[in-house]
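[1] Predicted model, plus sequence, below.
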Amino acid sequence: MTPFVIQTLFLFYSALSFLSATLIGALFWKRNDRSAMLWLCGCLLTSIATVTTIHRNEIPLTISFSLMVSLEALSVLLFSESLKRLSRNQANISLSWTTFVIPIALFVLVEVWRLASDGKVTPAITAATTLTFAITNIFCLYRTIRVKKEFQNKLFFDFLSIVFGLVSTLYLLRLLIIVSGYSGQSFDIKTLNVIVWFGLFLFGAIRNLAYIVLRLHLGFSEHTRLSSMNIQLSDLLDERNEMILSLQKLNRTASINALASTISHEINQPLAASRINAQMADLKLASDPPNVPFIRNLVGHILEDIDRASTIVQNVSRLTTNKSSNQSVIHLSESIHEVIEIARGQLRERGIMIELACSSEIKISINKSEWQQVLLNLINNAIQSLAEGKPAQKKIHISATQTAQHIKIFIEDTGPGIELGQESKIFELAFSNKESGSGIGLWLSKNIIRNFGGDITAQNLVNGGACFVIKLPRTPQQR
C-alpha cells in the first residue's frame, strides 16, 4: 500500500462532500432553509479542508496545517448549528459566537505551537487537533439527541446519532494511535491508520447522506401533518357552516317572533275586513232584488284583503325557509320593500316613519332569503333603538348608491346611536348591549354578507343616530 492510496481516500471524500453540498443546494434551492444552508456550508468546508490536506506540500506550511484543522473544526460546528435549527424554537436564531471563535482560536494555537516546535507539525499537535475533532463530533451527537426530542419519529435522528458516535470513536482511536507512537502522520501507510481514515471518510459520507434523508423524511412528515391539519380544518369549517345555518334558522325564527304580534295584527286586519264585507255581501244577496254592483264592490274589497294577507304570509314564509346560499340577481328596492311590509305594522304601532330612497335599476347578486334576513335584523335593531331612545322624530332611512365595483346600502335611524368604542364589537358573537338581545343577529348578518364577498360596518351619524353600511360587490350581471 502506498501513500497515494491514502491521498486517494482524501480526494474521494472531498469529492463526496462537494457532491453532498451540491445535492443539498439542489433540494433546497430558493427555500430559505437555514439548517440546509448551514449543512451545505459545512460540506463545502470539509471538501476544502480535505483538499488542503492533500496539497499541503504545495501550500506554505505556515498556514496549510492550521488552515486545514480550523476549517474542519468549523465545518463540524456548522453541522451542529444546522441540527440546532431543525428545532422549531430555534429555526431563525443567530449563529453562536463559539462557532467562529473555536476555529480561530484553534488556528492561532496550532500556528503558535508549530512555530515553537521549529516550524514542524509534531505528533503532539496532531493529537491535539484530533482530540478537537472528536470533541466537536461529540457535541454534534449531543445536539442530535437534544433536537430529536421534539419529533415523534426518531429513527433517522437515532441513525445520525450513531454515525456521530462512530466518527467520534474513530477520532479517539486515531488519537490513541498517535499517543501510542504507532502512527503520527496522516499519510502513514500503516494498516490501522488506513483503516481509521477509511472509516472516518465512510461514516462522514454516510453522515451527509443521513442528513439529506432526514430532511426528506421531515419534509414528508410535515406535508402529511399539514394535510391532516387541512382535513381537520375542513371538518371544522363544515361544522362552522352547519352551526351558522342552524343559527340562521334560529335567528330568522327569533326575528319573526319579535314581529309576531304586529304580523298577527296585520293579517287579522284584512281577515276581519274580509269577514265584515262577506257578511254585508250575504245580507245584500238576501235582499230583493240583490244590489249586484254593491256586492261586486264588496267582493273586490274582499279579494284585495285576501291578497294583502297572502303577501304578508308569503314574505314571512320566504324568511323562515332554510335554503342553501344559491345566488341570484334580484332588484334591491323590491327586496327591501318586501321586508318593510313585514315590519309595517310594528312601525305604525310605534310611530316610526320609514323612507326608502333606492333606484329601481339597482340589482344585487345574493341569496334573497338570507339577504332579507339581514335586512330584517337591521330594521328590527333600528326599531328597538328608536323605541328605547324615544327621540322626538322617529325615522328610519334606507338608501343605496352604486359605483363600477360596489353597491352600498345605508340603513340610518334617528335613535341614540351606538355606544362609543362598540362600533365593531356589536358584530361579535354573543355580544349584545340589550337585556333581551342574543348577540347572534349582527354577527350572523356580517357572516352572511361576507359569504357573498361583502361587508357590514356601523358608525354614528354626526346629528345623532346610527348608520349601518352594507357593501356588496357588483358582478357583470348587475351592470
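    Everything's here; your move.
[2] From now on I want contacts and neighbour counts done on CA atoms only, so please keep to that.
    Noted.
[3] And the strand or helix carrying Ser310, what's buried?
    For Ser310, the host element (DSSP states H and E) is helix 292-320. Residues of helix 292-320 classed as buried: 295, 298-299, 301-302, 305-306, 308-309, 311-313, 315-316, 319-320 (neighbour count, 16 or more other Cα atoms under 10 Å).
[4] Mind listing what's buried along whichever helix or strand comes after it?
    Using DSSP H and E, the next helix or strand after helix 292-320 towards the C-terminus is strand 328-331. Within strand 328-331, the residues that qualify as buried are 330-331, counting by 16+ other Cα under 10 Å.
[5] Wait, Ile263 touches Gly345, no?
    Yes: at 6.7 Å, Ile263 counts as touching Gly345 under the criterion of Cα atoms under 8 Å.
[6] Use this one as the comparison:
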Amino acid sequence: MKYANEIFFLVFALILWGLLYGSRFILTLGKASQSEKLWLTALTLTATSFTLFALASTISLSLLTLANTCFVANFIYFGLFCRSLNGPIPKNMNILVLAGLLVFAVLFEYLRQNGFFIQRVGLISLIAASCFVWELRELRRLKEIRSNQLRFLIYTVAIELVLTIARLTALYIDGGLSTPNLYQEGVISSSIRWVWLGISILSYVAVLGYWLEKISIEKAQAIQESSKIIALLKEKERLIYGLLKANKTSATGALSASIAHELNQPLGASNLNIQFLKMKLEKGVISPELGKEILDSLEADNHRAATIVKSLRSIFIESDSSAEEVQLGNLISKVLDIVMPELKSKNIQIQLRVDEQLMVKVNATEIEQVILNLMNNALQALANSGTLQRRITIEATKSGQLIRLSISDNGDGVSAEFKPQLFELLSTTKQSGMGLGLWLCKHIVTRCGGSIHYEDTVGGGATFVFELPSAA
C-alpha cells in the first residue's frame, strides 16, 4: 500500500489530537501547574510531529526536519514533566531547550541532505533513549508512587526504551544504509516503529489517567472536608441553641452576682457606721451632731445601694436611663469624698486635671458608679504593688464632641494575658472578686453612647479611659 505510513501517522495524529482535546479540562479547572503545562506541551508537540510526518511525503520532504524536531522536543518536555513531579523546573530551562532544538534542527537538516537515513535515526534514537532513561530515573525518584497510572507509566517508558534500541538494530540489519527515508523503511524496523509509537500513545494515556485520578482524589477529599464543615456547622447550631435556651438562667445568675458584688461597698460602709454608732451608744458619749453625721452617712449609703440595684436591673430590662446634664467635675468630687479615707490610710496621692466646665448628659449615679469602680481598682492595684510613691491621676478633657476621662495609677499594670478579656463578664485579675466591675462599667458607658478601653501607663501602671458625648 503506497500511503500506508502516511495513513498510520495520520491516524496516530488524530488519536493524539483527540487526547489533547480531551485534556482541555486541565486548563478550565483553573491555573494549570508546571507539571500540567509541560505534559500538555509534550502532547502538543507529538501530535504536531505525527501530523507533519503524515503530510511530508506529499508536500515536501523538508518538513521531516520540522517533524523530527517536534518529535525530539516531545521527549525532552516529557522528561521535564517527569522531573517536575519531584520539584519545580527553573524558568530559564525553556531557553536551553530551545537552543538545543535549534542545534538539532540544523544538524538533522544537514544529515537529511548529506547523510544516511540510519544516521538520522541513530541521532533521534540516542536522544530518545537518553530521555527515556532520564524519565525512568525521575519516576523512580518519587518517594512513594501511590498512583497506579504512574506505575503503568514506568512500564510503558521502559518498553519504549527497549523498542528504540530494537528499531535501530533492526534498521541496521535491514540495510539501513540503503534506506532513503522514513517512508521506504524495512518491514521489521517499521513494524517495531509502529509498536513503539503506539506504546508512546499509551504513555500519554497513562498521564491523562493520572490527572483524572488526582482530580478524583482531590474531589473526594473536598467532599470529606465539606462533610466535616457541615458537621461543625450543625454542632455550632446546637451550641447556639443551647446557649439561647440557657440565656435567661445565665442572665439571672449574672444579675444576682452583680448585685452581690456592687452592693458590697455601700453595705460594708453602712455596717461600719452602725458598729461605730452602737459603740458610741453603749458608752453614752454620742452627741447630736455626731449622731446626725452617722445617720446622714447611713442614709447616703442606703440611697447608693438602692440606686445600684436599680442600675443593675436596667441591664436586663430596657428602661429610661433618666439622663440629665451634669458637671463631670461634681461627679468626680462625690466619688473622691467616698474614697478619701482609704486614700489617706494607704498614703495614696491624688492628682486632678479636670476642667470644671465639662458637661455630660448621663445618669449621674451610674457614672458615679463607673468612676468609683475604676478608683477602687486603682486603690487595690496600688495596695498590692511595691510602689513607694503611690499615685492616682484623674484627667478630664474635651476632644471634639466627646468628653475624655482617664483614671491612671502607677502600680504594676495589667499582665498581657488578661488584657484581651478585661471587660468580659466573670473575668478578673484579682485573687478575690467575681469579675463584674469592669463588665458593668462597660455596659453603663455603652448605654450612655460612650466607650471605654485600657491603656498601659507611661512609666508603669494602668490607665482606664472612657469617653462620653458632650452635653455642650
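    Arrived safely, thanks for sending. Just so it is clear, the model here is predicted, and its values are computed rather than measured.
[7] Do you know the score for how well these two fit?
    Once superposed, chain against chain, the TM-score is 0.58 (TM-score structural alignment, normalised by the length of structure 2); 373 aligned residues with a Cα RMSD of 5.8 Å.
[8] returning to what we had before: run the chain-centre distance for the helix holding Ser310 of structure 1.
    54 Å (Cα atoms, centre = their mean, to the nearest Å).
[9] post-alignment, stretch 155-171 of structure 2 versus structure 1, mean distance?
    Compared with structure 1 after fitting, stretch 155-171 of structure 2 has a mean deviation of 1.7 Å; criterion: mean Cα distance after the TM-score superposition for structure 1.
[10] So which residues of the stretch 201-350 of structure 1 form helices?
    Under the criterion DSSP state H, counting those that start in this stretch, the stretch 201-350 of structure 1 contains helices at 260-286, 292-320, 332-349.
[11] Please tabulate the ones you listed in CSV, including the columns distance to Phe201 of structure 1.
    CSV is the format used below for the helices of the stretch 201-350 of structure 1 (distance: least, Cα to Cα, whole Å):
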stretch, distance to Phe201 of structure 1
helix 260-286, 87
helix 292-320, 77
helix 332-349, 78
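[12] With Leu11 of structure 1 as the reference, name the closest of these.
    Within these, the stretch nearest Leu11 of structure 1 is helix 332-349; the backing value is 80.0 Å (Cα to Cα).
[13] that older thread, with neighbour numbers in mind, choose between Ile263 and Gly345 of structure 1.
    Higher neighbour count among Ile263 of structure 1 and Gly345: Ile263, with 23 against 19, using other Cα atoms under 10 Å.
[14] and that one, what does it touch?
    Applying Cα atoms under 8 Å, 6 or more residues apart in numbering, one finds that Ile263 of structure 1 lies in contact with 312, 342-343, 345-346.
[15] Using CSV, lay out these together with distance to Gly439 of structure 1.
    Supplementary listing: the contacts of Ile263 of structure 1 in CSV, determined by distance: Cα to Cα, whole Å:
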residue, distance to Gly439 of structure 1
Ile312, 27
Ile342, 22
Ala343, 21
Gly345, 25
Gln346, 22
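[16] now, which of those residues sits nearest Leu95 of structure 1?
    With Cα to Cα as the yardstick, the closest approach to Leu95 of structure 1 among the contacts of Ile263 of structure 1 comes from Ala343, at 68.8 Å.
[17] what's the neighbour count on that closest one?
    Neighbour count for Ala343 of structure 1, taken as other Cα under 10 Å: 23.
[18] Show the residue spans covered by the helices in the stretch 101-250 of structure 2.
    117-141, 148-173, 187-262.
[19] Can you point out the buried residues in the second one?
    By neighbour count, with 16+ other Cα under 10 Å as the criterion, the buried positions of helix 148-173 of structure 2 are 149-150, 153-154, 156-161, 163-168, 170-172.
[20] okay, and that helix goes to which residues in structure 1?
    Helix 148-173 of structure 2 corresponds to residues 155-180 in structure 1, going by TM-score structural alignment.
[21] Please tell me how far Pro270 of structure 1 sits from Ser328 of structure 1.
    Note on Pro270 of structure 1: its distance to Ser328 of structure 1, by Cα to Cα, to the nearest Å, is 32 Å.
[22] now what about stretch 75-85 of structure 2, what contacts it?
    Outside stretch 75-85 of structure 2, the residues that reach it (Cα under 8 Å, 6+ apart) are 34-36, 38-39, 41-42, 89, 97, 128, 131-132, 134-135, 138-139, 142.
[23] Distance to Arg353 of structure 2 for the helices of the stretch 101-250 of structure 2 - can I get that in TSV?
    Below are those laid out as TSV (distance: least, Cα to Cα, whole Å):
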stretch	distance to Arg353 of structure 2
helix 117-141	76
helix 148-173	79
helix 187-262	28
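[24] Which among these is found nearest to Ser385 of structure 2?
    Per Cα to Cα, nearest to Ser385 of structure 2 of the helices of the stretch 101-250 of structure 2: helix 187-262, 23.1 Å.
[25] Mind giving me the packing neighbours of that closest one?
    helix 4-22, helix 148-173, helix 288-316, helix 437-447 (3 or more Cα pairs under 8 Å, 6 or more residues apart in numbering; DSSP states H and E).
[26] So which bits of the first one are buried?
    Buried positions in helix 4-22 of structure 2, judged by neighbour count with 16+ other Cα under 10 Å: 5-6, 9-10, 12-14, 16-17, 19-20.
[27] nearest to Asn68 of structure 2, of these?
    Distances from Asn68 of structure 2 to the buried residues of helix 4-22 of structure 2, taken by Cα to Cα, are shortest for Phe9, at 13.0 Å.
[28] Hmm, Arg151 and Tyr210 of structure 2 touching each other?
    No: between Tyr210 of structure 2 and Arg151 no contact is recorded; they are 9.9 Å apart, counting by Cα under 8 Å.
[29] Could I get the full set of helices for the stretch 301-450 of structure 2?
    Under DSSP H, counting those that start in this stretch, the stretch 301-450 of structure 2 gives helices at 328-345, 364-383, 437-447.
[30] Spatially nearest residue to Gln346 of structure 1 (excluding sequence neighbours)?
    Using Cα to Cα, 6 or more residues apart in numbering and skipping the chain neighbours, the partner closest in space to Gln346 of structure 1 is Thr262 (5.3 Å).
[31] Next, count neighbours for the one you found.
    Thr262 of structure 1 has 20 neighbours, counted by other Cα under 10 Å.
[32] Who are the contact partners of it?
    343, 345-346.
[33] got those as CSV, with distance to Gln185 of structure 1 columns?
    Putting the contacts of Thr262 of structure 1 into CSV (distance: Cα to Cα, whole Å) gives the following:
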residue, distance to Gln185 of structure 1
Ala343, 100
Gly345, 105
Gln346, 103
